[in-house]
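In: pasted the sequence and its predicted model underneath.
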Amino acid sequence: MKKFLLATVALAALAGAQSARAADLGARSYPYATKAPAYMAPIYNWTGFYVGAHIGGAFSSDNNFSGLATGNNSNGRFLGGLQVGADWQFAPSWVIGAEGQYSWVGGSVGAVFPGGYTYKNSQRGLGSITGRFGYTWGPGLVYVKGGYAYSDNNESVTLAGLPVGFGTTGDHRNGYTVGAGLEYMFAPSWSAKVEYDYYNFGSASFTAPPALVATGSFTTDDHTFKAGVNYRFNWAGAPVVGRY
């Protein structure tokens, strides 16, 4: 009987020791336990420089020369070009920036006058230096812009197909532009945009030849629609991973 009791006590003591050891091992392993990293949404930042390209169309006014119909002014002309700029994001959802842009323009505008005179402007390009101001919600940016504009005009007057000397008042090469657009970051360092711009280069009238002096004034202006893509430097849109 004594042997049986001693054996029972020994087994109970051994079981308790094993339980204590297991508990101790479990406690030691806790400091080494880790949790999986928590994913955080990408943080978008518009601050930085960019370069890009665009394509689109240009449309000119058709109400010049005292109402005289001005040929193909209202027809669309293809344009394509480049842009370079810089943005700064602040406060924290506002963006301010500056941009230089040049668009090559195809086609021409003009008018045919009574008496056989023809005026033609093979406008070769539109340039601008503008500021822009916008509101961002992460990857999206809506903005307005405005500033200086330049029209690269190539003008001529002909009579019966032959060149005729002419003169005009006013400077219809230098003017202003205003516009608005929407831009969206679709990948790290890349954004796409759509934009409308209005260009106005003022009014002018003929001083020669005499037959055109009384035809009234004309305005050099353009409505443009563009779609483009930008490559952005110093873009801070990489995902952030946090631990806890």
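Out: Structure's in. What do you need?
In: contacts, neighbours, all on C-alpha from now
Out: Fine.
In: can you pull the contacts of the residue most central in space within the chain?
Out: Ranked by distance to the mean C-alpha position of the chain (CA atoms, centre = their mean), the top residue is Lys193 at 4.3 Å. Lys193 makes contacts with Gly181, Leu182, Glu183, Tyr184, Ala227, Gly228, Val229, as judged by CA atoms under 8 Å, 6 or more residues apart in numbering.
In: try this one side by side with the last:
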Amino acid sequence: MKKLLLATVALVALGAPALAADLRARPYTKAPPPIAAPIYNWTGFYIGGHLGVAFGNDDNFNGLVVGSNNDARFLGGVQGGFDYQFAPNWVLGAEAQYSWLSGNAVNAVFPNGYVYTNDRRGIGSVTGRLGYTWGPGLLYVKGGYAFADNNETLLLAGVPQGFSFDGDHQDGWTVGAGFEYMFAQNWSGKVEYQYYDFGDSRFVTPAALAGFGSFRNDEHTVKVGINYRFNVGGPGPVVAKY
């Protein structure tokens, strides 16, 4: 019995240091920092370019004239502006834009031999813009002043003729809507519809054309574009700091 008791005591004595070592506190390991979600900032200036197509309405001179202005024409241009993000998901801004056009806006052949051509070389706009953003996406509407760069000619038997209109079809108004997406730091892409209206015009002189009615001056455009953003409030997208 004494030998059994002594053996038990010896085993306990030998196992105590190992048990104590296991009970010691393990060293502290710092947890990895949390992964911060990107914070997208639309505030700042931007410049960019766009490509697209333009369509005009085919309602010239009460349908009495051979010609058309509703064929698709290629356009390409530049834009620049400034956006301010507030409240916190709304974006207010202003933008200037100019698009070069291919082809004629109006090409009309009158029954009495006159030929009128409006080679609309470009259209531009200065607009306000209001949008709603959720992270990298921005859905917006826009509207404001529009102008057209018109090169107009009137020929009779191939000879240039003087002419005048009862309205200005160089200045007008525009509205549009689009979606923009910030796909990389300081870069965003967009798709946009924009309508330009330059009013109706009727020949005053020569008198031989006054009776043919008016022609419509408008453009429906669809564009895709890209912008580089010089963010005032910080690079976008930026990462939250902890």
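Out: Cool, got the structure. Predicted model, so just to flag it, every value in this text is computed and none were measured.
In: still on that earlier bit, which element is the aligned partner of the residue nearest to the centre of the first structure in the second structure on?
Out: In the second structure, Lys193 of the first structure lines up with Lys190, judged by TM-score structural alignment. Using DSSP states H and E, the element containing Lys190 of the second structure is strand 187-205.
In: mind listing residues that contact the helix or strand that comes right after that strand?
Out: Counting by DSSP H and E, the element after strand 187-205 of the second structure in chain order, helix or strand, is helix 207-210. Outside of helix 207-210 of the second structure, the residues within contact range by CA under 8 Å, 6+ apart are Arg202, Phe203, Val204.
In: which of the contacts of Lys193 of the first structure show up in the second structure as well?
Out: With contacts defined as both residues aligned by TM-score structural alignment, their matches' CA atoms under 8 Å, Gly181, Leu182, Glu183, Tyr184, Ala227, Gly228, Val229 are the ones among these whose aligned partners also touch in the second structure.
In: show me what the second one lines up with in the second structure.
Out: With TM-score structural alignment as the criterion, Leu182 of the first structure lines up with Phe179 in the second structure.
In: what about that match, neighbour count?
Out: The number of residues packed near Phe179 of the second structure is 18, by other CA atoms under 10 Å.
In: which residue packs closest to it, ignoring adjacent ones?
Out: Nearest residue to Phe179 of the second structure in three dimensions, chain neighbours excluded: Leu139, at 4.6 Å (CA to CA, 6 or more residues apart in numbering).
In: in the first structure, what residues pair with the helix or strand encompassing that neighbour?
Out: Element membership of Leu139 of the second structure, judged by DSSP H and E, is strand 137-156. The aligned range for strand 137-156 of the second structure in the first structure is 140-159, by TM-score structural alignment.
In: the second structure: helices as residue ranges?
Out: 2-23, 207-210 (DSSP state H).
In: so which bits of the shortest one are buried?
Out: Neighbour counts over helix 207-210 of the second structure (16 or more other CA atoms under 10 Å) mark Leu209 as buried.
In: which stretch of the first structure lines up against that helix?
Out: Per the alignment by TM-score structural alignment, helix 207-210 of the second structure matches residues 210-213 in the first structure.
In: average distance between the matching stretch and the second structure?
Out: Overlaying the second structure shows stretch 210-213 of the first structure at a mean distance of 1.2 Å from the equivalent residues (mean CA distance after the TM-score superposition for the first structure).
In: nearest residue to the counterpart of Phe233 of the first structure in the second structure other than its sequence neighbours?
Out: In the second structure, Phe233 of the first structure lines up with Phe230, judged by TM-score structural alignment. Nearest residue to Phe230 of the second structure, sequence neighbours excluded (CA to CA, 6+ apart): Phe45, at 5.2 Å.
In: residue contacts, the counterpart of that neighbour in the first structure?
Out: Counting by TM-score structural alignment, Phe45 of the second structure corresponds to Phe49 in the first structure. When contacts are counted by CA under 8 Å, 6+ apart, Phe49 of the first structure touches Val84, Gly85, Ala86, Asp87, Arg232, Phe233, Asn234.
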